[in-house]
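Q: Fold the following.
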Amino acid sequence: MLRTLQARREHWPLAAPFRISRGVKTAADVVAVEIGHEGQVGHGEAVPYGRYGETLDSVLAQIDSVADAIGAGMTRIELMRALPPGAARNAIDCALWDLEAKLSGRSVAELLHQPEPQPVTIALTVSLDTPDAMARAAAAMNGAPVIKVKVDAIEPEACLRAVRAAAPDAQLIVDPNEGWSFALLRDIQPVLQELKVALVEQPLPSDEDHQLVGFDPAIPICADESCHVAADLDELAGRYQVVNIKLDKTGGLTEALDLLAAARSRGFGVMVGCMVSSSRSIAPALLLAHDAEFVDLDGPLWLKADHPGGVRLEAGKLAPAAPGFWGTPCLQAMTSPSV
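A: Have a look, this model is predicted:
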């Protein structure tokens, strides 16, 4: 019996605009994949990202290119050879993991011989705005233990001081999204120390991070756009202290697990991150959270509405999705938005 594969685009409006140094989002446009076999259906989701040359159409075309092979039984390892890292491979890989869990009667965590995901402290994001608006957003987080602050090169110090004043006890992560120069990164180090920033994420464009060689930062620097798969780590050594693992960059949970193991063996710290997405993107990423110093999985919290039974925020911690949502054998009916 052949597998079936269906892929579609979904549009999830946001509750508020999400601004970073590269632009603003008002909705999460994702690709959802369903792989069916023997009465069971595995779900996966991916977020095409223009920064990496992806569109909804290009990702759907990549998925279609391997549809026959998936139907005939292509494995996750064969998938890694058939498609490059990115959103298309991620959606299929995660759907295959979910399908295996449902067919085997065992959760993905059990298949990986690791504990089931537990509620985990996550970073809540203050998107780029005026300093006053960012302060209000931070204050509205009501004592969130970790806040990620999106900045650009216009007035980063003012924005950071405003957020710190509004959230004096929070651990701060600063994310310029490749928006800084090396000179700005170097000169702002005393401010980062003063404000007790815990991490700076991808300050420089990925094609300029060679400037970090020999730089001794006061605050650890995390590679995001510069780190996709385990093979990238050789070049990142001596430039970054932490790597951000996102399933849409690795091309799925399978490669993400390899990247996590390789990063640990090389002495890198680990962040687990996400795109703005629904809970279907976050459920598999939570399997990495237990082994990360920083967890940035608040993507679904920006949506006006999420899948029923998805992840939820409870007292600053992200609680896993309900049984049967993804990666567990218990079936549960779920709805999808109109597209």
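Q: all contacts plus neighbour counts: C-alpha atoms, from now on.
A: Fine.
Q: Remind me which helix or strand Thr248 belongs to.
A: To be clear, residue 248 is Asp; Thr isn't right here. Under the criterion of DSSP states H and E, Asp248 resides in helix 247-250.
Q: Could you also give me the structure for this second sequence? I'd like to compare it with the first:
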Amino acid sequence: MRQVTLRCENWNLHSPFIITGHVFTVAEILYVEIADDRHVGRGEASGVYYLGETAQSMLEQAESVRSALEGGAGREVLLSLLPAGGARNAIDCALWDLEARRSGQRVWELAGISPRAITTFQTVSLDSPDRMAAAASRIAGEKIKVKLDGDQALERIAAVRRARQQAEIIVDANQGWTFEQLQTLAPAFRDLRIAMIEQPLPRGDDEVLEDYMPPLPLCADESCLDRSEFEVAASRYQMINIKLDKTGGLTEALALARLARDHGLELMVGNMVGTSLAMAPGYVVAQLCRYADLDGPLLLESDRECAMSFEKGRVSPPQKALWG
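A: Okay, here's the model as predicted:
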């Protein structure tokens, strides 16, 4: 008989993290442990905020499948027990961790993936152009992700580019633009050597992209949660941002990554802010991706024991004591 531990945790951010329509000051997460007689597997999730998920709602979902987990339900059964989302993610990642500890292998070995070095983008949140430029100047590393909305988008990104002439820069509008803004801004962003624009239009209101030829790649985030939305997203975007909270765990994330690669789309792995325990399974997905956005712990006041390191953006593999 397994033992299952479920709880909500709060992890304070060291400063407000601002994106289109939201200000985050704390990461509210669901923490999961699944233990057998000898081993303990762990996972965590922040949930999908724009779908209304909270730590409490995820906890309630996880409690609904406690008896099945205690009875030995595995990852494949879990896919039928819970919908995609944060609760399933935290549980799925705990089951991967438990399987790795039982087998004596690392998770990437179980997944048939050869690990390579990963460098993450580091994020500049919304602020005035001058403050965003100053924040970009403080980033150690040459990969920078810039949060934008529909206000002063060109002024903000131009200020960041002036501050970091050599950096590889991508932008994330978090559904904050109109199609007319995209048409105006995309050529200017190309001229500023911006590598990619993430989720410029609102989820469910981006069908116009099917006939649009962008001057730089567009990446679906909110517009592609999991494999069920891939076909439509692939007709509108050149890249998919995979987040484990959206896919409902590493199992579905890897399946989505392989599907996208088979269809020739580029990939990015992202995060919803969390500790190194949330980034560790993202590190596995990152092995299949062009871009990695795994800087969530850098936004927090503290991290878990045996945390991953982020030296100038270079992400260390998770230690066995942490996960996987």
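Q: before we move on, the earlier item: comparing the next helix or strand after the helix holding Asp248 of the first structure with the second structure, how large is the average distance?
A: Counting by DSSP H and E, the next helix or strand C-terminal to helix 247-250 of the first structure is helix 253-265. Following superposition, helix 253-265 of the first structure is found to deviate from the second structure by 0.5 Å on average (mean CA distance after the TM-score superposition for the first structure).
Q: residue range for helix 253-265 of the first structure in the second structure?
A: Using TM-score structural alignment, helix 253-265 of the first structure corresponds to residues 250-262 of the second structure.
Q: Residues in contact with that stretch: which ones?
A: Residues outside stretch 250-262 of the second structure that contact it (CA atoms under 8 Å, 6 or more residues apart in numbering) are 75, 89, 92-93, 226-227, 230, 240, 242-244, 247, 266-267, 281-282, 285, 288-289.
Q: Sketch out the helices for the stretch 101-250 of the second structure, chain order is fine.
A: 107-110, 129-138, 153-163, 179-191, 230-234, 244-247, 250-262 (DSSP state H, counting those that start in this stretch).
Q: right, and those - which one's nearest Glu207 of the second structure?
A: Set against Glu207 of the second structure and scored by CA to CA, the helices of the stretch 101-250 of the second structure come closest in helix 230-234, at 8.8 Å.
Q: contacting residues for the alignment partner in the first structure of Gly274 of the second structure?
A: Correspondence of Gly274 of the second structure to the first structure, assessed by TM-score structural alignment: Ser277. By CA under 8 Å, 6+ apart, Ser277 of the first structure lies in contact with 12, 28-30, 47, 299-300, 303.
Q: Turn the helices of the stretch 101-250 of the second structure into CSV, including mean neighbour count.
A: Listed next are these as CSV, based on neighbours: other CA atoms under 10 Å:
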stretch, mean neighbour count
helix 107-110, 17
helix 129-138, 17
helix 153-163, 19
helix 179-191, 15
helix 230-234, 18
helix 244-247, 29
helix 250-262, 19
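Q: Show me what Asp127 of the second structure aligns to in the first structure.
A: Aligned by TM-score structural alignment, Asp127 of the second structure pairs with Asp129 of the first structure.
Q: What distance do you get for its match to Phe18 of the first structure?
A: 10 Å (CA to CA, to the nearest Å).
Q: Can you tell me how far the equivalent of Trp180 of the first structure over in the second structure is from Ile18 of the second structure?
A: Structural alignment (TM-score structural alignment) places Trp180 of the first structure against Trp177 in the second structure. According to CA to CA, Trp177 of the second structure stands 16 Å off from Ile18 of the second structure.
Q: That's all I had, so thanks and see you.
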